[in-house]
Structure formats: C-alpha cells, structure tokens
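Novice: can you look at this prediction? I've put the sequence above it.
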Amino acid sequence: MPIKIPDKLPARNVLESENVFVMDESRACQQDIRPLKIVVFNLMPLKITTEAQIMRVLSNTPLQVEVDLLMTSTHAPKSTPKEHLLNFYKTFEEVKGDKYDGMIVTGAPVEHLEFDEVTYWEELKEIMEWSRRNVTSTLHICWGAQAGLYYHYGVPKYQLSEKLFGVFEHRVIDKKEPLMRGFDDVFYAPHSRFTGVRAKDIDKIQGIKILAESDEAGVHIVASPDKRLIFVTGHAEYDPFTLREEYFRDLEKGDNISIPKNYFPNDDTANDPIVRWRSHASLMFTNWLNYYVYQETPYKLDEIN
C-alpha cells in the first residue's frame, strides 16, 4: 500500500523516481479505508530533505499512511522557503484539537544547548505533553529522542568527547519486542551527534527498556512500557549520501571533523559509501507502524486517550 502525501510536495518526485508507491490525495479519497494519520514534527533545518527521508521509510508497509507536517511557531525556520512552509506545514495551534495514530519528532542541530536554552523548548514540551493523550505512539529521533527522554523521564544528555559520526554496529537486547521482530542479531545504523544518553540513567527508571545498543554508539532504541513512546538515538532514516554531505559541509565551515566511521570504503571520500542500514531502517519503521500504531490505535481517532 502507498503513502499518501500532498500532490505537489517535492518529496513526491524523489520517491516516485525510486519506484516508491505514492498516492495522491484525490486517488486516496476513492479508497474505502481509513489511513493511519501520522504527524511529523520536523525540527531539521533542511526540511525538504528530511521530508523525503521520513516519507521513504513510512512507505514500505501494507497500510495506507496519511502524513501531516508540523513546524514550530516560536522559531522561524531559515533554511526552507517560506512558500514551502505555508503550503505544506501546520503549527501546533492548527492541530492540537486533532488526534493522530502516530507521531514522529525529528532530530535538530541544537545539541550544544541545554534543553531550556532551545528557543522552542516550551513549545516542544507542550507538544510532547499533548502527545500523551492525543497520539497512539510517538517515535523520537536523535536529539528528539534525547529531548523526549529528558522531558518524560528526566534522563540527562551528556556532551561527547568528539562527534559520534558514522555507521555503527548494534545488537538487539530484547528479541521478543515486536519493534525488533525480523532484526538480525547485529545490525547497523548511522549516527551524527555531539551528545548522548547513558544506559545507567535509563536502567534506574522502572518500566522503560533498552531494546538495542552499541559498544561504540551506546544506547540506540528505548521504549516505554506501553510502547506509546519510542526513542531512537540514531538516524535510521538517513539517505546513502547524507553523512557525506554533512562531512563536506562541516569541512567547508572549518570544523574539526573526522571522516565518518565505517562509511567510505578504505576511508577514501572518493569512494561511494557502503550502505548497510536501510533494510533494518525500513523494518524498524514498518514494525512501529504495524505493532505500536496500527495494532493499538482505535478505529475512531477521537477514542485515543
């Protein structure tokens, strides 16, 4: 089944070129089926790029998925055309009266700040609190995962000695969890961050569980007892060349940045990167949509509580 997105969203052309099944709104309305309603709170600066990444991993499912895009109202994005934001994005004021089957909170390049120093922190807190009663399951990514763990459970983030940057090996901790069904014992995921959370802090909190971790990258996937809150510290949704683009961007800025680990063959940037995470990325998002959203959400959205 396809993912349903606005007819003129730029991600549509990208996905169709990759043979991803995309359905326009007019065709979707003719199908007698209730799609899953997913809201994506996109905090990344390059919103159009992130849209395509998220839509891609949401598309590989037998379920019809309808996506709303959410942006901050307390912080004006600078790297995305205003016309695009006006055409495709909503603010919290516009959606807070709605209910959603699922929600995704993306990462954001604000790790150098304490949470309460982020300009839209109060707005994010309000949205995360709202999600408890109005969303069946929320998936938090990278900084979004750190923010969610801090807000919901008081888990602190820590500055790393250097940027965690590359593609790292992870192991499944709990094979019985539905989110991890079909995963290999060892799988790979990209990371790109300056801060992290620690297992010892999470282990102190009754109920929440670490589902996957890495010797190099640390805690990777965490779930609340009722699976309404999922936290993923990496970027499973990344495109094959995202880390390369970030690396050359940082070089041009004059940052002291190392070559992303386990990414370029022989650490030679002239080589195309080795892609070894996308099958598990697709599996993770499909499992989330199926087991934690579709299997749990009521048919009538207004019954979510």
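Specialist: That came in fine, so what should we check first?
Novice: from here on, contacts and neighbour counts on C-alpha atoms
Specialist: Fine.
Novice: following element in sequence after whichever strand or helix holds Glu162, please.
Specialist: Assigned by DSSP states H and E, Glu162 belongs to strand 158-172. Sequence order places strand 186-196 as the next helix or strand after strand 158-172, per DSSP H and E.
Novice: what about versus this one:
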Amino acid sequence: MPIRIPDDLPARKTLEQEGVYVMDSTRAARQDIRPLEFGLLNLMPNKERTETQFTRLIGATPLQINLSLVRITEHQSKHTSEEYLNSFYQTWEEVKERKFDGFIVTGAPIANIPFEEVRYWKEMLEIMAWTRTNVHHTMFICWGAQAALHHFHQARRYRMDKKAFGVFRHQILKPGSPWLRGMSDSPIIPVSRYNDIDRASIGDDLEVLIDNPELGLCMLERKDGRAVYFLNHLEYDNRSLADEYERDIAAGLDTPPPANLYPNGDTSAVPENRWRSHAHLLFQNWINEIYQTTPYKLDEIGQ
C-alpha cells in the first residue's frame, strides 16, 4: 500500500521507473483503511526535484500515505511556474484547518539571511506553531531545522568559517532511538551548509541523536516526541551536491569540490550514492513510529 500523489505529478513517472509503487486515486478509494496523511512544505526553488527526492523515500513504505504538497502562501517562486504550483500544490492557508499524521518542512537557500528578515518569516512562525496543534510528528530539514530550533528552543545559529560541503561519516549517539533502528554506527551523510548550531545553546528539552564533532550537529529530537530536526540531507540524490558545485563554479564562486563524493576525487566521474540505504531506514523508521503512535481519528491529533 504505497504513496498516493496526484496522478499527473511529474515525479510519478520517475518513481515508477525506479520501482516505487505509486497508487492511483481509484485504487486507493477501494481500500477500507485510513491512510496516513502527510504534508510536505517545499521551500526549495526546484520544487519538482525536491518533491521527487522526498516522495521516493516516503513511497517505499508498505503503508498507504496521502501526500499533500504545500507551499508558502504569499511567496512567489522564481524557478517554478505558477501553473505548476496551482496544479500540484496547496498554500498553507488552504491546508491550515487540516490535521496531518506526518509533516516535513524542507530546507531553503537563504542561509545568509537572518530569520526575522526572511520575507515569509511571519507565515513560518504561524506554520511552526500550527505543527504543535495540527501535526502528530514533524521532521524539519536543513534551514527548516535551523528555523525551528531557533524558534522553539532558542538555539543559536552561527556561520562557520567555511562551507561544510560533501559526504561525511557521522556518529550515532543514541542507537536505541526508534528513528535510528538498523543504522550502522557511522553512517555516511551528505552535508551542504554554511551554518551550524552552537552546542552550548542546546537545552535539556533536546537530545542529539547523530553528530559529527568536526562538522557539527546532524540530528536532534525534541524530547516530547513531537519533532526531529535533521540539519543535513539524506534525501539528496546522486547529483544533488555535484549540481550545486557546478552552479557555484558557474557563478564564479571558489567552492571546492564536494568532499568524498566523486570516485577517486575525479569530478568528471559519476557520483556514487553511498547514503541511500540510511535515507530509507530513517524515513521508514519515522513513518513506522508515526503509524504506531498516531490517533486513529485524525481530529484527535494535537489533543
């Protein structure tokens, strides 16, 4: 019982070619079960690529999941047509009365802007507060995680001396965590960020689950069990870091090649994906834990 997305969403063809079972509306309606309701707040410019990365991971579950694609209400996308957005996305204003079993807030390419100066920060504050009442469990990714840590936990973000960019081994600090079942002791995880979270600002309401002492924190959990914060990018595909590197070079930046991505450091070679299995483990653990703990009646979420 797989993921349910719009029948003509471009990501659907990619997922079906990869063997991900995508359910159409007619078949889903015949099944006498309550599907899980998930939402993806997509803050990235390339909406199609990002939605494909996340639906690939969500769609690997044996459970039936209805996925709603959500965007900021007032923000005008420069890289995705309004026609595409109107066809496949709902604004947060359109979904804010609904309740969700799981909700993902993605990263956004605004690392150098103070949170309060982000154009849609007011709406982000409303969305983050809404996740406490209308969502059973939320996963905040990259900038989304930094914003939520800042808002909910007063964690201090600071700019690192240089961009953390590449694929790096991390340490599992809490192997007994339900989110990390089956993970190896030192998983390889893609990293692409200029900022880190000051460890001294992490309070007792948070627990660090995955860490890299040199690059910084990777994954934290809110101890009340309602959210996790993942600062890096297990959802990335093979070429995500490579394409970012090529864009930086084309823009005249002196970004070094992403560390540990290319075979033998050869930037002309096809990048190898050495984190895919851990990405699937993380999302399957997350979905399973939501399935085990969410109320059967959607309207009881948040109570």
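Specialist: Right, received. Where do you want to start? All values reported here derive from a predicted model rather than from experimental measurement.
Novice: quick check: TM-score for this pair?
Specialist: The TM-score (TM-score structural alignment, normalised by the length of structure 2) is 0.98; 302 aligned residues with a Cα RMSD of 0.9 Å.
Novice: got the angle for the strand holding Glu162 of structure 1 vs strand 186-196?
Specialist: Here strand 158-172 of structure 1 runs at an angle of 170 degrees relative to strand 186-196 (axes from the mean of the first three to the mean of the last three Cα atoms, to 10 degrees).
Novice: mean deviation of strand 158-172 of structure 1 from structure 2?
Specialist: Compared with structure 2 after the fit, strand 158-172 of structure 1 shows a mean deviation of 0.8 Å (mean Cα distance after the TM-score superposition for structure 1).
Novice: ok, residues contacting that strand?
Specialist: 180, 183-197, 211-217, 220, 243, 257-263 (Cα atoms under 8 Å, 6 or more residues apart in numbering).
Novice: again, only this time at 6 Å
Specialist: 185-196, 212-214, 260-262 (Cα atoms under 6 Å, 6 or more residues apart in numbering).
Novice: over to stretch 56-73 of structure 2?
Specialist: Residues outside stretch 56-73 of structure 2 that contact it (Cα under 6 Å, 6+ apart): 1-5, 35-42, 89-92, 280.
Novice: now, the residues you listed that are in helices?
Specialist: Among those, the members falling in helices (DSSP state H) are 92, 280.
Novice: where along the stretch 151-300 of structure 1 do the strands fall?
Specialist: With DSSP state E, counting those that start in this stretch as the criterion, the stretch 151-300 of structure 1 has strands at 158-172, 186-196, 209-214, 218-223, 229-232.
Novice: who does the shortest one touch, helix- and strand-wise?
Specialist: Under the contact criterion of 3 or more Cα pairs under 6 Å, 6 or more residues apart in numbering; DSSP states H and E, strand 229-232 of structure 1 touches strand 135-141, strand 218-223.
Novice: returning to what we had before: and the contacts of strand 158-172 of structure 1, which are buried?
Specialist: Buried by 16 or more other Cα atoms under 10 Å: 187-196, 212-214, 260-262, out of these.
Novice: indicate which one of the strands of the stretch 151-300 of structure 1 is closest to Asn19 of structure 1.
Specialist: Ranking those by proximity to Asn19 of structure 1 (Cα to Cα) places strand 186-196 first, at 23.3 Å.
Novice: how many degrees apart are the closest one and strand 209-214 in direction?
Specialist: In terms of direction (the same axes, to 10 degrees), strand 186-196 of structure 1 departs from strand 209-214 by 100 degrees.
Novice: Val296 of structure 1 -> structure 2?
Specialist: Check again: residue 296 of structure 1 is Glu, not Val. Mapped onto structure 2 by TM-score structural alignment, Glu296 of structure 1 lines up with Thr293.
Novice: ok, residues contacting stretch 42-53 of structure 1?
Specialist: Contacts of stretch 42-53 of structure 1 (Cα under 6 Å, 6+ apart): 11, 71, 79, 106, 108, 237.
Novice: from these, which is closest to Arg27 of structure 1?
Specialist: Nearest to Arg27 of structure 1 among those is Ala11, at 17.6 Å by Cα to Cα.
Novice: got a list of what the closest one touches?
Specialist: With Cα under 6 Å, 6+ apart, Ala11 of structure 1 has these contacts: Ala52.
Novice: apply 8 Å and report the result again.
Specialist: 48-49, 51-52, 55.
Novice: just the ones of these in helices?
Specialist: Using DSSP H, these in helices are 48-49, 51-52, 55.
Novice: who wins for neighbours among the residues you listed?
Specialist: Among those, Met55 has the most neighbours (other Cα atoms under 10 Å), with 23 neighbours.
Novice: let me know whether that residue touches Lys4 as I believe.
Specialist: No: between Met55 of structure 1 and Lys4 there is no contact under Cα atoms under 8 Å: 9.2 Å.
Novice: stretch 262-278 of structure 2 corresponds to what range in structure 1?
Specialist: Against structure 1, the aligned range for stretch 262-278 of structure 2 is residues 264-280 (TM-score structural alignment).
Novice: report the buried residues of the matching stretch.
Specialist: Buried-residue list, stretch 264-280 of structure 1, by 16+ other Cα under 10 Å: 264, 273, 275-278, 280.
Novice: endpoints of stretch 235-242 of structure 1, how far apart?
Specialist: For stretch 235-242 of structure 1, the first and last residues are 10 Å from each other (Cα to Cα, to the nearest Å).
Novice: cool, stretch 200-216 of structure 2 as well?
Specialist: First-to-last distance for stretch 200-216 of structure 2 - Cα to Cα - comes to 12 Å.
Novice: would you mark the buried spots in it?
Specialist: 202, 206-212, 215-216.
Novice: quick one: which of those is nearest to Glu246 of structure 2?
Specialist: Checking the buried residues of stretch 200-216 of structure 2 against Glu246 of structure 2 with Cα to Cα, the nearest one is Leu215 at 22.3 Å.
Novice: my guess is Arg156 of structure 2 meets Asn195, correct?
Specialist: No: counting by Cα under 8 Å, Arg156 of structure 2 stays clear of Asn195, with 10.2 Å between them.
Novice: nearest to Asp226 of structure 1, of the ones in helices among the contacts of Ala11 of structure 1?
Specialist: Met55 (25.3 Å).
Novice: which ones are touching the closest one?
Specialist: Contacts for Met55 of structure 1 (Cα under 8 Å, 6+ apart) come out as 3, 11.
Novice: please report the distance of it from Thr136 of structure 1.
Specialist: 19 Å.
Novice: hang on, the earlier thing: tell me which of the strands of the stretch 151-300 of structure 1 lies nearest to Gly148 of structure 1.
Specialist: Of all the strands of the stretch 151-300 of structure 1, strand 229-232 sits nearest to Gly148 of structure 1, with 7.4 Å by Cα to Cα.
Novice: read off where that closest one ends up in structure 2.
Specialist: Mapped onto structure 2 using TM-score structural alignment, strand 229-232 of structure 1 covers residues 227-230.
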